[in-house]
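> I'd like to go over a predicted model; first the sequence, then the structure.
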Amino acid sequence: MPRDAFDYIIVGAGSAGCLLANRLSKDSSKRVLLLEAGQKDNYPWIHIPVGYLYCIGNPRTDWLYQTEPEAGLNGRSLRYPRGKTLGGCSSINGMIYMRGQARDYDHWAELTGDDAWNWENSLPDFKAHEDHYRLDNGATPEARNGDRFAQLHGNGGEWRVEKQRLSWEILEAFAEAAGEAGFERTEDFNTGDNAGVGYFEVNQRSGWRWNTSKAFLRPIRDRSNLTVWTGAQVERLVFESTGEGGTRCVGAVVRRGGDAATVRANNEVVLCAGAIGSPQILQLSGVGPAALLKAQGIEVVRDAPGVGENLQDHLQIRAVFKVQGVKTLNVLTSSLFGKAKIGLEYMLRRSGPMSMSPSQLGAFTRSDLSHPHANLEYHVQPLSLDAFGEGLHKFPAFTASVCNLNPTSRGSVHIRSNRCDDPPLIAPNYLSTDEDRREAAASLRQVREIVAQPALAKYQPEEWRPGVQYQTDEELTKLAGDIASTIFHPVGTVKMGRDDDPFAVLDTRLRVRGIAGLRVVDASIMPTITSGNTNAPTLMIAEKAARWIIADGLRHSDDSANENNRANSAADSRRAQETQAP
């Protein structure tokens, strides 16, 4: 392993890391090192949409995290997938393109005191890398100026957004039932107000998964100034004193192929290891709550009590309904002939069940009229199973999973030792507040209201889970703890915020407070979780951060040049004086 220096070191080749590597290496004078603990994304199941079933829980592509037993889940521990390959979570996630709501970003601006994060100023960063299929018609920029959709979306960027390639009668019936229950129909969840029912758009290209490795790394693989190391796990960051009590991050200790080496960064080290990995690396490096670090025998570089705190996630409550007289995936996969037919359809057309994201139909609504905005999200699927990763039921059924978009419960991520090989303690603390428990019961009641509408009556839906025998708020809340699961949206563990917030680890330009040369760019920086799936917001964060990193790098270069000029001038002056001396 070479031990020379780079201008930028990016830790983690997931959604944010791949985009940053693309943007920072555009300047051929800057040397960029991208580090990924996992392997290349050449595992076939990464690229077939239904392959997430074979990637989650697979050490080839998943970190295999587990949560601690959760009191709110009646003592259960959950599988907590995180991508471990080029593309990170974009290589194993549900492929849903969802920005959230305008209010999410306006709230960030309010919390941080920085309007750079509001919806108006974040929309251009969503559009900058977007390649939306509905703008593929070749219309001129002038024609698009009057098009409301074109004002909200981008085309020609790296991040492909397409319509799903499937059709299910039971999903359309659920959409009609939601309309009868008062939901509006929507064709676009990404306008800033995602209220309504419609089909999710997905990050696919012609029926293949479109991950961030394909989008941002493959087009630039010939850049000689970009180095990508896979199988490279960061053990810790390296710091040096800058004098007068200052500290600067100057590199990282990286283990690769059994050997460890220190790599150095002239400009910045950028952590993009995600809401679990980034706080873990910071804590292992001596940046975090002092008491936690000392308990693990780690020297405290900076006492930062917010590192690993503020964990937020979306907890989905999965209601299952048996149906009659309609096809569901349970039935189609019950025979070898059915499975072969599904495989043939994908092979010939790149469509059908093998092209499916985990959820196909979505809906956003309010749990009650006291909420000014949609606070619930539905993921509706033409299938059912006992738990993710297990086999489908033998009877025809559909699943309506619903989650509280804005949970008030907060959890934590803490290292359990001073070794990077030991997974951290992940405690989401689900359903730990009265408000979250009330929303859980209310959401289950709303699911029942939708299913009771006339549009679904002909299929004779029968509630199989949780079961009609459970009716009181107390019963429904306990049942939510028994059947709920994560939708894999952890955020917030290295949050940004105001200078007077002791738990804000980062400033609003995502720089670690008190340490020069170190930035965090991933979902961990969110002060509050967005109202929907979190991959698209993470790319927006990275797009915004790339501009700031480049701008700071230019200033750093100017400062270095000025310092060199001053040194050269001083040397010239000394030589002149020596020449003139008698």
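Everything's here; your move.
> rest of the way, CA atoms for contacts and neighbours
Fine.
> chain center to the lengthiest helix in the chain: distance?
For the chain, the longest helix by residue count, based on DSSP state H, is helix 535-580. Distance, stretch centre to chain centre, for helix 535-580: 33 Å (C-alpha atoms, centre = their mean, to the nearest Å).
> also this one, for the comparison:
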Amino acid sequence: MSTGSGSIGTYDYIIVGAGSAGCVLANRLTASGRHKVLLLEAGGRDLNPWIHIPIGYAKTFRNPRVNWMYETEPEPELNGRRIYQPRGKVLGGTSSINGLLYIRGQQEDFDLWRQLGNAGWSYADVLPYFKRAEDQQRGEDRLHGVGGPLAVSDQRETHPLCDAFINAGVEQGLPVNHDFNGDHQEGVGYFQTTSRNGRRCSTAVGYLNPARSRDNLHIETHAHVTRVQVDNGTAVGVEFTRNGTAISARASGEVILCGGAINSPQLLELSGIGNADILNDLGIPVVSHLPGVGENLQDHLQVRMVLRSKQPVTLNDATRSLLGKVKLGLEYALFRTGPLTVSAGYAAAFFKTDPSLVSPDIQVHFILFSSDKMGDQLHPFSGFTASICQLRPESRGTIHAVSADPFDAPSINVNYLTQEVDRLANINGLKKLRSILHADAMKPFLAEEMDPGAGVQSDDELLQFCRTVGTTVYHPVGTCSMGTGSNAVVTPELKVRGIAGLRVADGSIMPRLVSGNTNAPIVMIGEKASDLILADAQ
């Protein structure tokens, strides 16, 4: 770790952001021993014990020591509410604080990327990278891999309430699906998680820890990158601050941005790369006019239904007393089982709101606790939650720097529900979820629908419910979109258009949001990016 000002030397590759993709690249680019790599992370080490306990995401949700704690501008279609946007600020990035769910997305998602002009990004192209990353508990087959850095596991144990939800989905016409990352996504079943033996497997654990001892990898934590240095159209290094000290580093090969959909476009703009009109308004000298930077923002909206249980089998019940909390802790410490091993979704459903659709457009997260909002104290009653998430929203937003000060949070405008198709999908998604929750299989458990409640029935009432309680599922992407058109920020090789020696490899490069949770696809992006970079180094 550096302690003084000035330059800390020259590296073949400088990776900005030690998150879901950055840790992958740090591992893969140093594996041969031939390349000297600098990994920069604005946060600290992943020492907080709650990071490594699966249910600990509830403890890191609003912890500024490991979380950027962003929020949107007032959202016009969500009653002017600001929507909290947590992002990991720690080794492992958001993979250290997320809900651990392992969902790749639909095969059609990646085939669409290819159809949009991104050669090398079809499902057949990216499947080998998903498999290479994976250490699948169930073993290897044509769609899954073993021996990779990222542990993928079944839930530690089943639960009667989840079983009832699965049976209710079957009553409502859904097939049981044991693998949402298999040939077909539609159905109902248990999630798999990025964990091993009841412990979180972030990319810091899976990828970075095995590479830490390599002499050719240098890691700087608490290193807030403020600018990419560009000389005559080539990225030649970065500037960052650590403990208030300004430091620079040179890159003889490439600078690779892995800051995510919020930080990567902001850093490009701070470096003079973006829409010239925006940069001029901020007083930032224009290095390259690239109007797509910060545009094309997409995110998944979540609308949560809260139910009261007839039986005291929820996490609300287990944590109501000190004795209950001690019991949970002992069960986890001794056996690595119990509610502390549960991810941010226990059971899942994927379904279509319109039978004419080729694939599901709604995902359901079913979880054994309830609260007024994520991160809040659990309800005093026996409660559980089921939420809908529209998988392919058509609403688009923006992320842009608000000043030339790198410590000012950017302006985030997601523009949820601004498209009619999104409003209809959420209304119909709630109707379908409600039919599942009120099916016969749920009757032994369902005491009352608390939110939205029996009084909310019409389409207008359901839409107003979405506007009142809707929030993010924490999947922002698309703001440095990959493509070949004039609004694309990076090429299919992830090179920033118009700037040599600069790439982006994180969720911001997705041209379209995937149909599911985003961590697994971002790990895949890091894997594929490493091959693209090393191929150019030959």
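Sure thing, it's come through. Note that the coordinates shown come from a computational prediction; the quantities given were computed from them, not determined experimentally.
> What does the superposition give as a TM-score?
Here the superposed chains carry a TM-score of 0.97, computed using TM-score structural alignment, normalised by the length of structure 2; 533 aligned residues with a C-alpha RMSD of 1.1 Å.
> if we can go back for a sec, does the longest helix of structure 1 pack against any helices or strands, and if so which?
Under the contact criterion of 3 or more C-alpha pairs under 8 Å, 6 or more residues apart in numbering; DSSP states H and E, helix 535-580 of structure 1 touches helix 15-24, helix 119-127.
> out of these, deepest packed?
helix 15-24 (a mean of 26; mean count of other C-alpha atoms under 10 Å).
> Just after that helix, pick out the following helix or strand.
Using DSSP states H and E, the helix or strand that directly follows helix 15-24 of structure 1 along the chain is strand 32-35.
> Can you give me the neighbour number for residue 570 of structure 1?
By other C-alpha atoms under 10 Å, 12 other residues sit near residue 570 of structure 1.
> the inter-axis angle of the longest helix of structure 1 versus helix 15-24?
Per axes from the mean of the first three to the mean of the last three C-alpha atoms, to 10 degrees, the angle that helix 535-580 of structure 1 makes with helix 15-24 is 40 degrees.
> mind checking how far the aligned partner of residue 402 of structure 2 in structure 1 is from residue 123 of structure 1?
Matched to structure 1 by TM-score structural alignment, residue 402 of structure 2 sits across from residue 416. Separation of residue 416 of structure 1 from residue 123 of structure 1 (C-alpha to C-alpha, to the nearest Å) stands at 39 Å.
> whereabouts in structure 2 does stretch 215-223 of structure 1 align?
Aligning stretch 215-223 of structure 1 against structure 2 (TM-score structural alignment) gives residues 206-214.
> what's the span of the matching stretch, first residue to last?
With C-alpha to C-alpha as the measure, stretch 206-214 of structure 2 spans 15 Å from end to end.
> contacting residues around residue 15 of structure 1?
Going by C-alpha atoms under 8 Å, 6 or more residues apart in numbering, residue 15 of structure 1 touches 87-90, 212, 522, 535, 538-539.
> Out of those, flag the one nearest to residue 562 of structure 1.
Of all the contacts of residue 15 of structure 1, residue 562 of structure 1 sits closest to residue 522, with 33.1 Å by C-alpha to C-alpha.
> That closest one maps to what in structure 2?
Matched to structure 2 by TM-score structural alignment, residue 522 of structure 1 sits across from residue 506.
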